[in-house]
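A.B. asks: below is the structure, and that's it, no one-letter string:
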C-alpha cells in the first residue's frame, strides 16, 4: 500500500478507506461502489470548477464537451494505469482469471472510489489539489479555440461519461426536390425533456445540428 500511496500523492491516515476503494464487488464482503458514486460526483465538481475558471469566455456546451473528454472512462483508466492501480485491486476469483485488473471500467471506477475515500478522510481542498495535479497536463492541452470533436461524437462521449443511454436519431421529414431537399431530424437523449429538432441540407448535417442543440 505504501508504494500505491506514493504514486497517488496522498498517504491515508486510515488505510481501511483505501482498501475499500480497491475492492471490486466481485470480491466477498463490502465493495467500492458507494465510494465510486461519491468520487464520481467529487471529480465532476472539481473538473467543472477548474474549467469554469480556466475558460471564462467559453459557453456551457463547449465546457461540457471538455469535461466529458477529461472524465470519460478511457481517460480515467489511463490515469489509473499510470498510477499502477491494477495490481493493487481486490477482485473475486472470476474477475482475476478474466483479467479484470486491466479492464477500463474497473480501473476507472476504482480511481473514482479512491477519490471518494480521500474526500471523506481529508476534505474537498485536498482532493481538489490532487485531481488538479493528476490532470494538469490534460487541462493545459485543452484549446478553447478548437472544437475537438464533431457534435455527434461529443454528445455520445458526454452521455457515456455521465452513464446515460446513447442518443437516438430519427428522420422527421424531407422537403423540397432534387438538390434543394431539406431534411429534418430529431435527436432524443436524457439531457432534454423533449427531442431536439434540427434541419439541414443532408441527414448528416441535420443530425450534427440536433446533437449540438442537446449539448447547448
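C.D. replies: Looks like it came in fine. Since we're looking at a predicted model, the values are computed, not measured. Numbering: from 1, shown residues only.
A.B. asks: C-alpha from now on. contacts and neighbour counts both.
C.D. replies: Will do.
A.B. asks: gap between the two ends of stretch 118-127?
C.D. replies: Start to finish, the residues bounding stretch 118-127 are 6 Å apart (CA to CA, to the nearest Å).
A.B. asks: likewise for stretch 114-128?
C.D. replies: With CA to CA applied, stretch 114-128 spans 13 Å between its terminal residues.
A.B. asks: in the longest helix seen in the chain, what's buried?
C.D. replies: When the chain is parsed with DSSP state H, its longest helix is helix 33-54. Using 16 or more other CA atoms under 10 Å as the burial criterion, the residues of helix 33-54 that qualify are 33, 35-36, 38-40, 42-44, 46-48, 51.
A.B. asks: which one of the residues you listed is nearest residue 158?
C.D. replies: Taking CA to CA as the measure, residue 44 is the one of the buried residues of helix 33-54 closest to residue 158, at 12.0 Å.
A.B. asks: ok, residue 207 to residue 171 distance?
C.D. replies: Relative to residue 171, residue 207 is positioned 9 Å away (CA to CA).
A.B. asks: and the helices in this protein, which stretches?
C.D. replies: For the chain, the helices identified by DSSP H occupy 2-8, 16-21, 33-54, 60-71, 73-82, 93-97, 104-122, 124-134, 136-141, 151-161, 203-215, in order along the chain.
A.B. asks: now residue 39: closest residue in space, sequence neighbours ignored.
C.D. replies: Nearest non-adjacent residue to residue 39, counting by CA to CA, 6 or more residues apart in numbering: residue 116, 3.8 Å away.
A.B. asks: correct me if wrong: the one you found contacts residue 35.
C.D. replies: Yes. Taking contact to mean CA atoms under 8 Å, the distance of 5.0 Å between residue 116 and residue 35 places them in contact.
A.B. asks: next up, a structure to set beside the first:
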C-alpha cells in the first residue's frame, strides 16, 4: 500500500470508529473487482469478504431482534430483518460512513457512476463488516453494525418503514375506481452521504399525502401512509 492509501484508510477508521490490527484487510474490503481487473498486480478484491459479511450481518440483526422483541413471531422477525439488510438500507448506511469516497474502483466503473451505485456500496459495506469480524471478532462487528443500524431496526420494528403502504394504497384505490397514482420529489436536502428526501403522492393530479425519508423509497412509503390516513383507511386492518 502507498502512504497516501494508508492515510486514507486511517481516515476511514476514524469515521467508523474501528481500529484495525491488520490494515490490509480493510484495504481489501474497499477494493472492488473492477479495480483489481485493471491492476494486474492486485490479486484479490472484496467479493469473498462480501459473502462472509452478508452472513455476519444477518446474524447480528437476527440476534438483536430475537433478544429485544420477544413478543414478535418468526415471520414478523424475518420481514423486519429483510427490510433492514436490503440493498437500499445498506447503501444508505454506506453513504453515511462515506464508503463511496474510500472504495477503490476501476476507471470504467467510475465513468458509469459506480461510486454511487446502491449495489456496489451495499456490497462494500458487507465486506467491511466481514473485515471487522476477521480482524477484531464478532463483538466488534456487532458494535459497528448496531452503532449505525440500531435506530433503523427499531423504526422498522415499529412498522414505521417496512409496511408496504404503497401497495396498500394501490390495492385500496383499485377496489374503488381506476386512479392515476404519481409520486413526485418535492425536495432533496443534506450532504451527499446523508440526504433527506420529501415526496408527494398525487391521486388523479391532486396532492394526497407527503412524506420524508433518508431514501426516496422510504419517503414514498411515508407519503402513501399519509394518503391512506387522509382517505380514512384503517392501517391496522
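C.D. replies: Everything's here; your move. Keep in mind it's a predicted model, so treat the numbers as computed, not measured.
A.B. asks: can you name the two of the buried residues of helix 33-54 of the first structure that are farthest apart?
C.D. replies: Farthest pair in the buried residues of helix 33-54 of the first structure (CA to CA) is 33 and 51. Separation: 26.7 Å.
A.B. asks: what range in the second structure matches the longest helix of the first structure?
C.D. replies: The alignment of helix 33-54 of the first structure onto the second structure (TM-score structural alignment) spans residues 47-68.
A.B. asks: what's the spacing between that stretch and its chain's center?
C.D. replies: Here the centre of stretch 47-68 of the second structure is set off from its chain's centre by 14 Å, with CA atoms, centre = their mean, to the nearest Å.
A.B. asks: for stretch 16-29 of the first structure, same thing?
C.D. replies: Taking mean C-alpha positions (CA atoms, centre = their mean), stretch 16-29 of the first structure and its chain are 22 Å apart.
A.B. asks: mind listing what's buried along stretch 66-85 of the second structure?
C.D. replies: The neighbour-count criterion (16+ other CA under 10 Å) identifies 77, 80-81, 83-85 as the buried residues of stretch 66-85 of the second structure.
A.B. asks: the residues you listed: which two are farthest apart?
C.D. replies: 77 and 85 (12.3 Å).
A.B. asks: so residue 188 of the first structure makes contact with residue 159?
C.D. replies: No. Counting by CA under 8 Å, residue 188 of the first structure does not reach residue 159; the two are 11.8 Å apart.
A.B. asks: just tell me what residue 13 of the first structure corresponds to in the second structure.
C.D. replies: Aligned by TM-score structural alignment, residue 13 of the first structure pairs with residue 21 of the second structure.
A.B. asks: got the contact list for that match?
C.D. replies: Residues touching residue 21 of the second structure, when contacts are defined by CA atoms under 8 Å, 6 or more residues apart in numbering, comprise 135-136.
A.B. asks: residue 136 of the second structure versus that one, what's the distance?
C.D. replies: Looking at residue 21 of the second structure against residue 136 of the second structure, where the rule is CA to CA, the gap reads 8 Å.
A.B. asks: reformat the helices of the first structure as JSON lines; add distance to residue 183 of the first structure.
C.D. replies: Shown next, in JSON lines, are these (distance: least, CA to CA, whole Å):
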{"stretch": "helix 2-8", "distance to residue 183 of the first structure": "51"}
{"stretch": "helix 16-21", "distance to residue 183 of the first structure": "49"}
{"stretch": "helix 33-54", "distance to residue 183 of the first structure": "35"}
{"stretch": "helix 60-71", "distance to residue 183 of the first structure": "24"}
{"stretch": "helix 73-82", "distance to residue 183 of the first structure": "34"}
{"stretch": "helix 93-97", "distance to residue 183 of the first structure": "48"}
{"stretch": "helix 104-122", "distance to residue 183 of the first structure": "38"}
{"stretch": "helix 124-134", "distance to residue 183 of the first structure": "44"}
{"stretch": "helix 136-141", "distance to residue 183 of the first structure": "37"}
{"stretch": "helix 151-161", "distance to residue 183 of the first structure": "17"}
{"stretch": "helix 203-215", "distance to residue 183 of the first structure": "6"}
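A.B. asks: quick one, which of those helices gets closest to residue 27 of the first structure.
C.D. replies: If we rank these by CA to CA, the stretch that ends up nearest is helix 93-97, at 7.7 Å.
A.B. asks: separation between the residue in the second structure that residue 108 of the first structure lines up against and residue 29 of the second structure?
C.D. replies: Alignment of residue 108 of the first structure against the second structure is given by TM-score structural alignment, with residue 122 as its counterpart. Shown here: residue 122 of the second structure relative to residue 29 of the second structure, a distance of 12 Å by CA to CA.
A.B. asks: between the two, which is the more surrounded one?
C.D. replies: Neighbour count, other CA atoms under 10 Å: between residue 122 of the second structure and residue 29, residue 29 has more, with 28 against 25.
A.B. asks: which residues does the more buried one contact?
C.D. replies: Residue 29 of the second structure is in contact with 45-46, 49-50, 124, 127-128, 130-131, counting by CA under 8 Å, 6+ apart.
A.B. asks: so which two of these are the farthest from each other?
C.D. replies: Pairwise distances across the contacts of residue 29 of the second structure (CA to CA) peak at 13.0 Å, for the pair 45 and 130.
A.B. asks: more neighbours: which of those two?
C.D. replies: Between residue 45 of the second structure and residue 130, residue 130 has the larger neighbour count (other CA under 10 Å), namely 29 against 21.
A.B. asks: how close does the more buried one get to residue 48 of the second structure?
C.D. replies: Distance from residue 130 of the second structure to residue 48 of the second structure, counting by CA to CA: 9 Å.
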